[in-house]
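A.B. asks: Any chance you could fold what I've pasted below:
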Amino acid sequence: MPARATAAIPHPTHAAHSATAWDEALIRRYDTSGPRYTSYPTALAFHDQFTADDFTQALERSNQHQRPLSLYVHVPFCRKICFYCACNKIATKNTGLAEPYLSRLDREMVLTARHLDTQRPVQQLHWGGGTPTFLSLAQMSDLVDRLDARFGLSMAPERDYAIEIDPREADVFTLRHLQSLGFNRLSLGVQDLNPQVQKAINRIQPRVLTETLMEEAHRLGFRSLNLDLIYGLPFQTEKSFADTLSQVIELNPARLSVFNYAHMPSRFAPQRRINEQDLPSADEKLAILHTTIEMLTSAGYIHIGMDHFARPDDSLAIAQRNGSLQRNFQGYSSHAQCDLIGLGVSAISRVDDVYAQNPTSLAHFEAALDQGRLATVKGLRLNQDDLIRRDVIERLMCDMQIDLAAIGQRWEINATDYFSAVLEQLRAAEQDGLLVRDGLSLTATPTGRLLIRHLAMAFDAHLPSQSAQRYSKIM
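C.D. replies: Now for the predicted structure:
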């Protein structure tokens, strides 16, 4: 068994992390729909007038700054569909489908790398999906070889090379192979350990599968393990999820992501297989969240923000303490100031001052690359206001506080005038105890940390023109 969590390493804001102020009426009043701010502006602001040429120009501009690179590779294949899933995926047992996809990925790498100074270090690598472990061991090796040939991968100790793993189709040999390829961080999908819940979401996964992989990963010396859980799934109760959490705490992962299930069957077809009557009520979901925060903070985890928890000695918690935490399309990241290159169907890049997204259709993705061009179908070049507000929202989401005076100095603006409407809009949240204002310094209270998306929304200049129905509930 992995060792239990040690006592929390003290740091100055630990009380703010562990204290739980729980005003249910207030939380419910502010529990509206809103963005998760994995980017600002959000993907709803992307438009199809943004072309592959715009993206290649951004790649070339980015060489002037010499920022390190972060590579995200989307592997869309899954052997079975989990009914809750809202990811871009293709359900198939035919592993032969991966070969032509890997070939297209290589073409995309070649087309991208020709515009980049590939001496820039690749500090981060993340394989997501779908299920990256759908690939055979040989295919994984091939993909790493291609990435290394096109971009130059690193074996530096501080690299952050992560892969999402389905414990139902990985074993100790998989982990040993991934380690040999240079991966040093794993994210294991668990969602819930309750058999009734697992059956309802079409994901039967006994605890022993997860436990065996975690023991081997610890033995092999993987630097950080993350477990994904979801609350709000069918048949979950406060008591049943507390039982799952107790077992997870025993497993002692370095990080936990506890996502709020957003039931949106009109947008995500697999969710239509979930019976809405089996979902926990809004009251039960809040109780589950409350218990989750209480149990994890009592076990020594830091509530990073939103749905992320980490042990005090994990790089996420350390990055938050030193102000270098970043938020991107994979959630929170400890490596700030990287240009993110997204590879594969549906992948999004964040390079220089643009976002660029590939098509969500595999056929459209393949067709573009077969014609010898990048598959960019939409994106956005940020203007000065977007860049300023992105800075504010990202720091607020990562640090749970924002110094607008420092923002003013950084961007050479009069912050008092620039954000006067925002500060007026936040007055109600301040009066309700979600934030404390000291001049131009705003700090989220423990309750405000739970509702940080709401506070960030005040700075979002694009939000008034977007439909709230496209976003999930905050909690």
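A.B. asks: contacts, neighbours, all on C-alpha from now
C.D. replies: Fine.
A.B. asks: contacting residues for the most centrally placed residue in the chain?
C.D. replies: The residue lying closest to the centre of the chain (Cα atoms, centre = their mean) is residue 331, at 2.2 Å. Shown in contact with residue 331 (Cα atoms under 8 Å, 6 or more residues apart in numbering): residue 38.
A.B. asks: how close does it sit to residue 272?
C.D. replies: Residue 331 is 26 Å from residue 272, where distance means Cα to Cα, to the nearest Å.
A.B. asks: How about the contacts made by the nearest residue in space to residue 373 that is not next to it in sequence?
C.D. replies: Spatially, and ignoring its direct neighbours in sequence, residue 373 is nearest to residue 111 (7.2 Å; Cα to Cα, 6 or more residues apart in numbering). Counting by Cα under 8 Å, 6+ apart, residue 111 touches 372-374.
A.B. asks: what secondary structure does residue 111 sit in?
C.D. replies: Three-state assignment for residue 111 (DSSP: H, G, I helix; E, B strand; the rest coil): helix.
A.B. asks: Equivalent analysis for the one 5 residues further on, please.
C.D. replies: Recorded secondary structure, residue 116: coil (three-state DSSP).
A.B. asks: ok, it touching residue 59?
C.D. replies: Yes: at 6.1 Å, residue 116 counts as touching residue 59 under the criterion of Cα atoms under 8 Å.
A.B. asks: what about those two, which has more around it?
C.D. replies: Applying other Cα atoms under 10 Å to residue 116 and residue 59 shows that residue 59 carries more neighbours, namely 24 against 20.
A.B. asks: What strand or helix carries the more buried one?
C.D. replies: In this assignment (DSSP states H and E), residue 59 forms part of helix 52-62.
A.B. asks: Buried by neighbour count: which residues of that helix qualify?
C.D. replies: Burial within helix 52-62, assessed by neighbour count using 16 or more other Cα atoms under 10 Å, is assigned to 52, 54-56, 58-62.
A.B. asks: Next: stretch 396-406.
C.D. replies: By neighbour count on 16+ other Cα under 10 Å, the buried set for stretch 396-406 is 396-405.
A.B. asks: any idea how far residue 337 is from residue 68?
C.D. replies: From residue 337 to residue 68 the distance is 7 Å (Cα to Cα).
A.B. asks: one more, for comparison:
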Amino acid sequence: MASFTDHLVFDEALIRRFDINGPRYTSYPTADRFGPEFGADAYRERLERRRDDPQDRKPFSLYFHLPFCTTICYYCACNKIITKDHGRSAKYLKYLGRELALQTGFLDPDDNAVEQLHWGGGTPTFLSHDEMRQLMDMTRRHFRLLDGGEYSIEVDPRKVDRATVDLLAELGFNRMSLGVQDFDERVQQAVNRIQSEEETFAVMDAARANGFKSISIDLIYGLPKQSVEGFDRTLDRVLAASPDRLSIYNYAHLPTLFKPQRRILDADLPTPDARLQILARAIDKLTSAGYVFIGMDHFAKPDDELAVAQRAGRLHRNFQGYSTHSDRDMLSFGITSIGKVGTSYSQNVKTLDEYYERLDNGILPVFRGISLTPEDVLRRAVIQSLMCHFELSFAAFEKEFGIDFPRHFAVELAELGEMEQAGLLRIEPGRIVVLPPGRMLVRAISMAFDAYLRANRTQNRYSKVI
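C.D. replies: Predicted coordinates for the structure are as follows:
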């Protein structure tokens, strides 16, 4: 495996040269390649195929999309519903129960082990305490959450008190990610998210007191009114709190796609130079503080499970980002949620009305998906290896997939020649190694193996890789 003691190299000239638009590769093929030809019937067939083949069943991963928020953050590109009406979440939970029953009805009743669960949103902590208990009770009615599993939730510290964190621990959650973005008051006002350090760190303290195994903080660079100095102060405060993981996301300003972003003025955004300076400073501070670069925008302490899994070659990537669990079937529930069963991906309908109508008629609420070809499975494994481990062995792929790697990927290897000459990677006899200057650009490197991009070079639908 590549050496993860190597320092991450931030080379501004290389980043400017290779900072193109590209997918995040939480799946391959990416979600924009899903189509309506893979619908409810195709998804049901995949569930039944798992039911009828008991060989090598691994525990499930579960995802619940909880879309409700009480206020809108202008930068947000998530699928969410702004409301203060808990009548809407009460109805939604009722239908989540119907979807749970419908999906599990196509599975073997004994095939119910779960070792990964995630509540995302929206704001999962929009739910009342009773609603949280209700959702977890419904889940446990259909599934068996294994001891030692990874049970995580996205938390908005503005909506959570000590009693809520106590309840989350009681329900079985042992990991959480806290949205912060930036503590600079000018930035918070510009994005309509006023959040104090005190309420944020009080939630962290409560989680630690409850034995949460991993606490992650999410930051965003490139927001309006942001500056190197202001973000520097945020980093100092966050590092003093010593989270187990940190994610530093690139704000993608796409107001034509996401209406809330239209409230952000272009003139308030940091210049491209300032954005790079903010990112460079963040990387320097995190690595100096001992955090390990996991990939893309994720950092973790050396003893965190992500860093341990990466060193051991067990790191995986799915719709929740980097994961310690290898390839698992992921059952997903709620609007827009994306799941994976066997060699297929599927996505639920995007609106509440469609979701409720489908379930009222006993129809799985899947509206699009894709069945992977053997070539898709091969290329997904190549991209996974690069994204998670910064290297791949030709021999391993030749053994598993029965190919001659250099011949099969002759065009791709030739295309990587420019990046090799630039020092982003090294193509050796028998392997590809992403070098420290190339690790920040691993999305751009992985794109060489994306056959769908090769067929259709339209990349404007994606954000910049940096």
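A.B. asks: For the two chains, what TM-score is obtained?
C.D. replies: Taking TM-score structural alignment, normalised by the length of the second structure as the basis, the two superposed chains have a TM-score of 0.97; 461 aligned residues with a Cα RMSD of 1.2 Å.
A.B. asks: The residue nearest to the centre of the first structure -> the second structure?
C.D. replies: Under the alignment (TM-score structural alignment), residue 331 of the first structure pairs with residue 321 of the second structure.
A.B. asks: Then residue 97 of the first structure?
C.D. replies: By TM-score structural alignment, residue 97 of the first structure lines up with residue 88.
A.B. asks: for that match, helix, strand, or coil?
C.D. replies: helix.
A.B. asks: which ones are touching it?
C.D. replies: With Cα under 8 Å, 6+ apart, residue 88 of the second structure has no contacts at all.
A.B. asks: pretty sure residue 270 of the first structure is touching residue 88, no?
C.D. replies: No: the pair residue 270 of the first structure / residue 88 is not scored as a contact, 11.4 Å apart, by Cα under 8 Å.
A.B. asks: what do we get in the first structure for residue 418 of the second structure?
C.D. replies: Residue mapping for residue 418 of the second structure onto the first structure gives residue 428, with TM-score structural alignment as the criterion.
A.B. asks: May I ask which helix or strand encompasses its match?
C.D. replies: Residue 428 of the first structure belongs to helix 427-431 when assigned by DSSP H and E.
A.B. asks: Could you pull out the buried residues of that helix?
C.D. replies: Residues of helix 427-431 of the first structure classed as buried by neighbour count (16+ other Cα under 10 Å): 429-430.
A.B. asks: Point out the other elements, helices or strands, that that helix touches.
C.D. replies: strand 435-438 (3 or more Cα pairs under 8 Å, 6 or more residues apart in numbering; DSSP states H and E).
A.B. asks: in the superposed pair, what's the mean gap between the strand it packs on and the second structure?
C.D. replies: Here strand 435-438 of the first structure, set against the second structure after superposition, deviates by a mean of 1.0 Å using mean Cα distance after the TM-score superposition for the first structure.
A.B. asks: Give me the contacts around the helix or strand just after that strand.
C.D. replies: Per DSSP H and E, the first helix or strand lying C-terminal to strand 435-438 of the first structure is strand 441-444. Contact partners of strand 441-444 of the first structure, identified using Cα under 8 Å, 6+ apart, comprise 400-405, 434-437, 452.
A.B. asks: What count of nearby residues applies to residue 416 of the second structure?
C.D. replies: Residue 416 of the second structure: 21 surrounding residues under other Cα under 10 Å.
A.B. asks: how about the helices of the stretch 151-300 of the second structure, start to end?
C.D. replies: For the stretch 151-300 of the second structure, the helices defined by DSSP state H, counting those that start in this stretch cover 162-171, 185-191, 197-209, 228-241, 272-288.
A.B. asks: so can I have a markdown table of those helices showing distance to residue 141 of the second structure?
C.D. replies: Listed next are the helices of the stretch 151-300 of the second structure as a markdown table, based on distance: least, Cα to Cα, whole Å:
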| stretch | distance to residue 141 of the second structure |
| --- | --- |
| helix 162-171 | 13 |
| helix 185-191 | 40 |
| helix 197-209 | 26 |
| helix 228-241 | 37 |
| helix 272-288 | 42 |
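A.B. asks: Now mean neighbour count and distance to residue 399 of the second structure too, for these, in JSON lines please.
C.D. replies: Shown next, in JSON lines, are the helices of the stretch 151-300 of the second structure (neighbours: other Cα atoms under 10 Å; distance: least, Cα to Cα, whole Å):
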{"stretch": "helix 162-171", "mean neighbour count": "17", "distance to residue 399 of the second structure": "44"}
{"stretch": "helix 185-191", "mean neighbour count": "19", "distance to residue 399 of the second structure": "51"}
{"stretch": "helix 197-209", "mean neighbour count": "17", "distance to residue 399 of the second structure": "45"}
{"stretch": "helix 228-241", "mean neighbour count": "16", "distance to residue 399 of the second structure": "44"}
{"stretch": "helix 272-288", "mean neighbour count": "17", "distance to residue 399 of the second structure": "37"}
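A.B. asks: Out of the ones you listed, the one nearest residue 123 of the second structure is which?
C.D. replies: Each of the helices of the stretch 151-300 of the second structure has some distance to residue 123 of the second structure by Cα to Cα; the shortest is helix 162-171, at 13.6 Å.
A.B. asks: how big's the offset between that closest one and the first structure?
C.D. replies: Mean for helix 162-171 of the second structure is 0.4 Å (mean Cα distance after the TM-score superposition for the first structure).
A.B. asks: Also stretch 278-287 of the second structure?
C.D. replies: Stretch 278-287 of the second structure sits 0.7 Å off on average (mean Cα distance after the TM-score superposition for the first structure).
A.B. asks: Can you check which part of the first structure that stretch sits on?
C.D. replies: Using TM-score structural alignment, stretch 278-287 of the second structure corresponds to residues 288-297 of the first structure.
A.B. asks: equivalent range in the first structure for stretch 349-363 of the second structure?
C.D. replies: Under TM-score structural alignment, the match for stretch 349-363 of the second structure is residues 359-373.
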